[in-house]
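K.L.:
Can you look at this prediction? I've put the sequence above it.
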Amino acid sequence: MFPLLMIMLAAPLPGPDMRAMDRPLDPYGTGILRYSDAAHDFDVMHYDVRVQVFPQTEILECTTFVTFTPEMAGLDRIRLDLLQLAVTGVTWDGTGPISWTQYDDSLEVEFATPMDPGDTATVRVEYSGTPWNEGPGGFGGFYFQSYVFYHMGVGISTLPPSLGRVIFPCWDHPSDKASVEFTVTVPDTLYAVANGDLVSKTVNSTDATASYHWLQPQPMSTYLAAFAVSEYTVLQDSTYDWIYYFVYPWEIDDALGSFQNVDLMMDRFQSLYAPYPWQTKFSYVETPGGDMEHLTQVYHIAFAINGSTTYDWLLAHEMSHHWWGNCVTEEEWSDVWLSEGFATYSEAVWMEYYGQSSYDQYILNNIMKPYLYSGETFPLSAPSTPGELWSYTTYEKGASVLHMLRHVIGDDDFFAALAEYFDHHAYHTATTNDLRDHVENITGEDIDWFFDTWVHGWGYPVYDLDYEWEQSGSGWDVTVDLQQVQTTPTIFTMPLEFSIHGSSQDSLVVMWNDQAVQSQVFSVPFQPQSVVFDPGNKVLSTHLLGTGDGPQLPPGGVGTLRLAPNPAHFSTEVIWSGMDGSMEASLFDLAGRMLSSWELTGSERVLDLSGVPSGLYLVTVRGEGGLRQTAKLLVR
């Protein structure tokens, strides 16, 4: 998505997993919203959103024009998602009032005359109020802060996560795409930025306001629509005049340092994925929360603008969403790995700019290891709670799957498959099966074996390996005995590489492993001295951790780490289902500095927060067997 954050490249394990910033305070508690029209019998073509922001009273006064066309004959009403803001009037195509009813989370509009496919109409909705958000420690919704007012289009504690409904009436589903324009009126000392390009700025000296009119003409999902207001300084990229940076005026020097590689990232992704797919700007907008890939305007968290390139991985992640997630969008949120897994993998693709070794180290230390240490084992294709949607599985396992797929089919076919997948689904939606089909079309091979185990299967393999060799004529036979000993039900299929080392030469051999117990003999023309499994770190398994069998999972794996209460005042309790033994907890600030630590034994799992200043922190908990997860904690 969305949002995001993860381990800094400069932060060695076992530091905090900064991606926890994108996870809900309570991974199991959720605000349940619903889609107002499950049948979706109309198609929105355009949203024209006009907003006046009143910072003093934290009120939005809005008018939105929704232009749509029926997808069924005799359509006589539509329901639009709208949360908390109060509707004061609805009119039809400028001809006068029509019947409407507002519910807690939606607006139903009834037509005087039924409509048929091919007809178009525009409904004008007037509404106002204080906009909704997920509250302290949350992510999604509209926030009024002392010097910036901004919207985050995805909720991390909310199902479904789409939150376009917080600022305008819409069919708030990722599959429904429409063009969007914003006219945002603010006090004339402030600047408003929104999706697309700036059409005009109009200053009204009578009431000391300025209106900023932004237009995004290509279709986009509603969760990507947003605007932000602050005393922004607008910086233009020195390489590409269509890339901008909207930053606080006191951050200009730091911004010049932190954004210095953005043009190189853009070149990298355009060369491997496709030309930048939007006819409008690309930009980063400084906000107190983040990150979030709003279309053409990434909302970038303020503390990451620090004059260094430490957070290049984060810039790359959000930029890549403009191909994966924003342009090719998951058809349902259950396929969110097609957005977040791709963006996490794109971090490594960016690191590859610096060479193969940089890519290899990033994949291993920043993607594969954090997932393995998490203890999560649920399938990539079936997240069901907020904690699972924004999880190690969605981000790091999703990226690991793409890394392995690239290894299995080779670079040429991998990027050719991505290109075909992109070409066929750009500005529309896609599913995991669509991705699989394009891989099969490019390779000409059945790839179900890969998707069935690595995407739809549980967890990851744990290999128990034994090697023997004996002379055979003038050569040597090396026997590899393998068992998959994981406790999860999936038996994984994968071509496994073994490097057989001799005193003066080596040989790389491959076992096609699709059984729980398997043995294979390889012949080499030299006397072996050792055998190394998976020398290129191509397989997501516990051998990557260098700790024998790796983390010891309880039967069924472990749940998502939870701190309660959260927000907390003087103490909070560690709740981690499946972890019953002793644990160690560490408190970090958002710069990754450890501030406190606790040894937790038996039933005593309370963290004493006396003396901890109010603010947002990260808590990393390490359990028996090498497992560890990170959660965010809000101290009030």
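P.N.:
On my side now, so go ahead. Numbering: from 1, shown residues only.
K.L.:
contacts and neighbour counts: CA atoms only from here.
P.N.:
Fine.
K.L.:
can you give me the strands in the stretch 251-400 of the chain?
P.N.:
Along the stretch 251-400 of the chain, the stretches classed as strands by DSSP state E, counting those that start in this stretch are 282-287, 298-301, 328-330.
K.L.:
Could you dump those strands into a markdown table and include distance to Asp534?
P.N.:
Output for those, formatted as a markdown table (distance: least, C-alpha to C-alpha, whole Å):
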| stretch | distance to Asp534 |
| --- | --- |
| strand 282-287 | 39 |
| strand 298-301 | 37 |
| strand 328-330 | 32 |
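K.L.:
Export the ones you listed as TSV, with columns for mean neighbour count and distance to Asn133.
P.N.:
Shown next, in TSV, are those (neighbours: other C-alpha atoms under 10 Å; distance: least, C-alpha to C-alpha, whole Å):
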stretch	mean neighbour count	distance to Asn133
strand 282-287	26	15
strand 298-301	26	16
strand 328-330	25	24
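K.L.:
closest one to Asp116 among those strands?
P.N.:
In this view, those are compared for proximity to Asp116 by C-alpha to C-alpha, and strand 328-330 is the closest at 28.0 Å.
K.L.:
next one: that closest one to chain centre, how far?
P.N.:
Shown here is strand 328-330, whose average C-alpha point lies 12 Å from the average C-alpha point of the whole chain (C-alpha atoms, centre = their mean, to the nearest Å).
K.L.:
now stretch 431-446
P.N.:
In terms of C-alpha atoms, centre = their mean, the gap separating the centre of stretch 431-446 from the centre of its chain is 23 Å.
K.L.:
List the residues that contact Phe144.
P.N.:
By C-alpha atoms under 8 Å, 6 or more residues apart in numbering, Phe144 lies in contact with 55, 58, 150.
K.L.:
out of those, which are buried?
P.N.:
When neighbours are counted using 16 or more other C-alpha atoms under 10 Å, the contacts of Phe144 contain these buried positions: 55, 150.
K.L.:
taking the contacts of Phe144 one by one, which sit in strands?
P.N.:
Filtering the contacts of Phe144 for membership in strands, criterion DSSP state E, returns Tyr150.
K.L.:
My guess is Val44 contacts Val180. True?
P.N.:
No: assessed by C-alpha atoms under 8 Å, Val44 is found out of contact with Val180, at 10.4 Å.
K.L.:
Phe378 contacts Val455, doesn't it?
P.N.:
No: under the criterion of C-alpha under 8 Å, Phe378 is not in contact with Val455, lying 10.0 Å apart.
K.L.:
one more structure, for comparison:
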Amino acid sequence: MHRRLIVPSALAAAFLLAIPASAADFSPGAPGIGDPYYPASGNGGYDVSHYDLRLKYQPKTDLLEGTATLIATAKQDLSRFNLDFGLKVSEVRVNGKKATFKASGTQELEITPATPLPKGAPAAIVVKYAGKPSELKINDWTAWARTPDGAVAAQEPDSAVWWFPSNDHPLDKATYDVSVQVPNDVQAISNGVLQSTRPVGKDWTRYSWRSNKPQASYLTTLAVGKFDITTDKTADGLPVLNAYSKDLGDNAGSARASIERTTEVAEWLTELYGPYPFNALGGYVPNVTSGFALETQTRPFYSPRQFANGSNVSVVVHELAHQWYGDSVSVHGWKDIWVNEGFARYSQWLWSEKEGEASAQELADYVYASHPADDPFWTVKPGDPGAENQFDIAVYDRGALALQALRNEVGDDVFFELLKGWPAKYKYGNAKVGDFVRYAEEVSGKPLASLFDTWLYQPTRPGAPAAAKAEVLRAPGAGKLAQPKGWKKIAATNSIHEHGHDH
């Protein structure tokens, strides 16, 4: 009697996968992810699911030493791949084996693993590096800001290149563990939940932070310095951590009076946009000279200058609204910036309305009347502004006008259904302007393409909205517009993202 060998189908499939592909089948991953605004940003050929950053930073010398471990998956048969990074690298390993590497272009680290990676293969990429981030200039620009007692990494559209290797584009989001060893007289602040604080020898302390939901690389932040820290919990049990540089001077009180309302604002935004999407809340104000704020995930960055004229909860509303619009639902490409900024700005208008100041309609009327037809404001297209206008005020204000026009067209019930449904539909993902247009049409049952084309894409001033009463806005005999109540607080945030740059 003889036996026939029967190979189970799963085993057969595994056997076939184990057969090495021809060398000709493997090719390098693209050096960019394909964003026309920033061709060097991101990379092709793989997807990162987790970053483990183990760092040591000495503020006195600005020396940053790091070991970054990236858990990734090959999306093609991969002979070589790039990371976006600028500091000096001493060693790279892929799946435990030493890889060859070299720097190229303005921000590329080219890595050739000892063994090519078949499509679908897991990869543990370990990069060891050191350098002084403040000395790194990419296109004559830096995202690393030194402070009197430390440093801050917080910028848009990128900041990772200066302090950790990454696939530096919102299309490749990942979870993060950020562990930072610093001298005992300073602290290290990052995203998410503080997992532990422990001494290292007698002179150093290690702070370990965790973000357990998908996070874009530019939303990953680091601040080292001397901070006053407040902690609390939301009604749902989420940890709240706010940090204020000890040397904010005259801005200290107004900063606290604004940011300590983070939980209150987040609860209100939850009513509008649905459940808060992350594992922590808070904000931080380091002693920097810049004037902007940024929606760094779970813990927005605020410049002290945002509070130079007193408290301003409106800026807190803006950055917290981004946790839904920009952080949880991120841009597909940087041309889609309106799905971040138009909604965050409109959130400020809704806060004004909620606080009994100017209504969103009154603010829309004022913005419309403030810009005559020949104002360059109307030549910027919020739906595709170009890299040079990515953070132009028109993206914010004209972007918010588009939402008010939508609200008037579909009515409040459908409009607020849209605002809550969108972050649920694309939670932790990416979306385009066109995706929102289609979604709005589906939910409302109305054709809206023409409305969005008028407000987001035409380089001209739209006809006066039916609700606009521009003549009422002019003070009698003054010949100029009368500002709506609360406008100054909203306008004070106009510098909110005046840090965009051309790559």
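P.N.:
Sure thing, it's come through. Predicted model only: the values in this text are computed from it and were never measured.
K.L.:
Can you give me the TM-score here?
P.N.:
The TM-score (TM-score structural alignment, normalised by the length of structure 2) is 0.79; 434 aligned residues with a C-alpha RMSD of 3.0 Å.
K.L.:
Out of the strands of the stretch 251-400 of structure 1, which gets nearest to Trp598 of structure 1?
P.N.:
Of all the strands of the stretch 251-400 of structure 1, it is strand 298-301 that lies closest to Trp598 of structure 1, at 29.1 Å by C-alpha to C-alpha.
K.L.:
still on that earlier bit, can I get the contacts of Phe144 of structure 1 in a markdown table including distance to Glu71 of structure 1?
P.N.:
As requested, the contacts of Phe144 of structure 1 are arranged in a markdown table below (distance: C-alpha to C-alpha, whole Å):
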| residue | distance to Glu71 of structure 1 |
| --- | --- |
| Pro55 | 40 |
| Glu58 | 38 |
| Tyr150 | 34 |
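K.L.:
wait, which of the contacts of Phe144 of structure 1 is closest to Gly289 of structure 1?
P.N.:
Each of the contacts of Phe144 of structure 1 was scored against Gly289 of structure 1 by C-alpha to C-alpha, and Tyr150 proved nearest at 9.2 Å.
K.L.:
Can you tell me the closest non-neighbouring residue to that closest one?
P.N.:
For Tyr150 of structure 1, the nearest residue in space outside its immediate sequence neighbours is Ala228; the separation is 4.1 Å by C-alpha to C-alpha, 6 or more residues apart in numbering.
K.L.:
need the contact list for the equivalent of the one you found over in structure 2.
P.N.:
For Ala228 of structure 1, the aligned position in structure 2 is occupied by Ala223, per TM-score structural alignment. Contacts for Ala223 of structure 2 (C-alpha under 8 Å, 6+ apart) come out as 150-153, 188-190, 286.
K.L.:
which two of these lie the greatest distance from each other?
P.N.:
Taking every pair in the contacts of Ala223 of structure 2 and measuring C-alpha to C-alpha, the maximum separation is 13.6 Å, between Gly150 and Ser190.
K.L.:
which one of the two has more residues nearby?
P.N.:
Comparing Gly150 of structure 2 with Ser190 by other C-alpha atoms under 10 Å, the one with more neighbours is Ser190, at 28 against 23.
K.L.:
end to end, how far does stretch 317-334 of structure 2 reach?
P.N.:
One end of stretch 317-334 of structure 2 sits 22 Å from the other (C-alpha to C-alpha, to the nearest Å).
K.L.:
Show me which positions of that stretch end up buried.
P.N.:
Burial within stretch 317-334 of structure 2, assessed by neighbour count using 16+ other C-alpha under 10 Å, is assigned to 317-334.
K.L.:
Please apply the same query to stretch 352-367 of structure 2.
P.N.:
Residues of stretch 352-367 of structure 2 classed as buried: 352-353, 357-367 (neighbour count, 16+ other C-alpha under 10 Å).
K.L.:
Surely the match of Ala228 of structure 1 forms part of a strand?
P.N.:
Yes: assigned with DSSP: H, G, I helix; E, B strand; the rest coil, Ala223 of structure 2 falls within a strand.
K.L.:
Okay, it and Pro170 of structure 2: tell me how far apart.
P.N.:
The gap separating Ala223 of structure 2 from Pro170 of structure 2 is 21 Å, by C-alpha to C-alpha.
K.L.:
The residue nearest to the spatial centre of structure 2: what's it in contact with?
P.N.:
Within structure 2, the residue whose C-alpha comes closest to the C-alpha centroid is Leu219; the distance, by C-alpha atoms, centre = their mean, is 3.9 Å. By C-alpha under 8 Å, 6+ apart, the residues touching Leu219 of structure 2 are 154, 295-297, 327.
K.L.:
what do you get if the cut-off is 7 Å, keeping everything else the same?
P.N.:
Contact partners of Leu219 of structure 2, counting by C-alpha atoms under 7 Å, 6 or more residues apart in numbering, are 295-297.
K.L.:
which of these lies closest to Phe415 of structure 2?
P.N.:
If you rank the contacts of Leu219 of structure 2 by distance to Phe415 of structure 2 using C-alpha to C-alpha, Glu295 comes first, at 24.1 Å.
K.L.:
ok, now how distant is Phe301 of structure 2 from Gly66 of structure 2?
P.N.:
For Phe301 of structure 2, the distance to Gly66 of structure 2 (C-alpha to C-alpha) stands at 23 Å.
K.L.:
Kindly report the same for Ala492 of structure 2.
P.N.:
38 Å.
K.L.:
Among these two, which residue is more densely surrounded?
P.N.:
Between Ala492 of structure 2 and Gly66, Gly66 has the larger neighbour count (other C-alpha under 10 Å), namely 23 against 17.
K.L.:
quick one: contacts for the residue mapped onto that one from structure 1?
P.N.:
Structural alignment places Gly66 of structure 2 opposite Cys62 in structure 1 (criterion: TM-score structural alignment). Each residue near Cys62 of structure 1 by C-alpha under 7 Å, 6+ apart is listed here: 50-52, 126-128.
K.L.:
Stretch 66-80 of structure 2: how far from the chain's middle?
P.N.:
The chain centroid and the centroid of stretch 66-80 of structure 2 are separated by 22 Å under C-alpha atoms, centre = their mean.
K.L.:
repeat for stretch 111-119 of structure 1
P.N.:
Using C-alpha atoms, centre = their mean, the distance from the centre of stretch 111-119 of structure 1 to the centre of the chain it belongs to is 38 Å.
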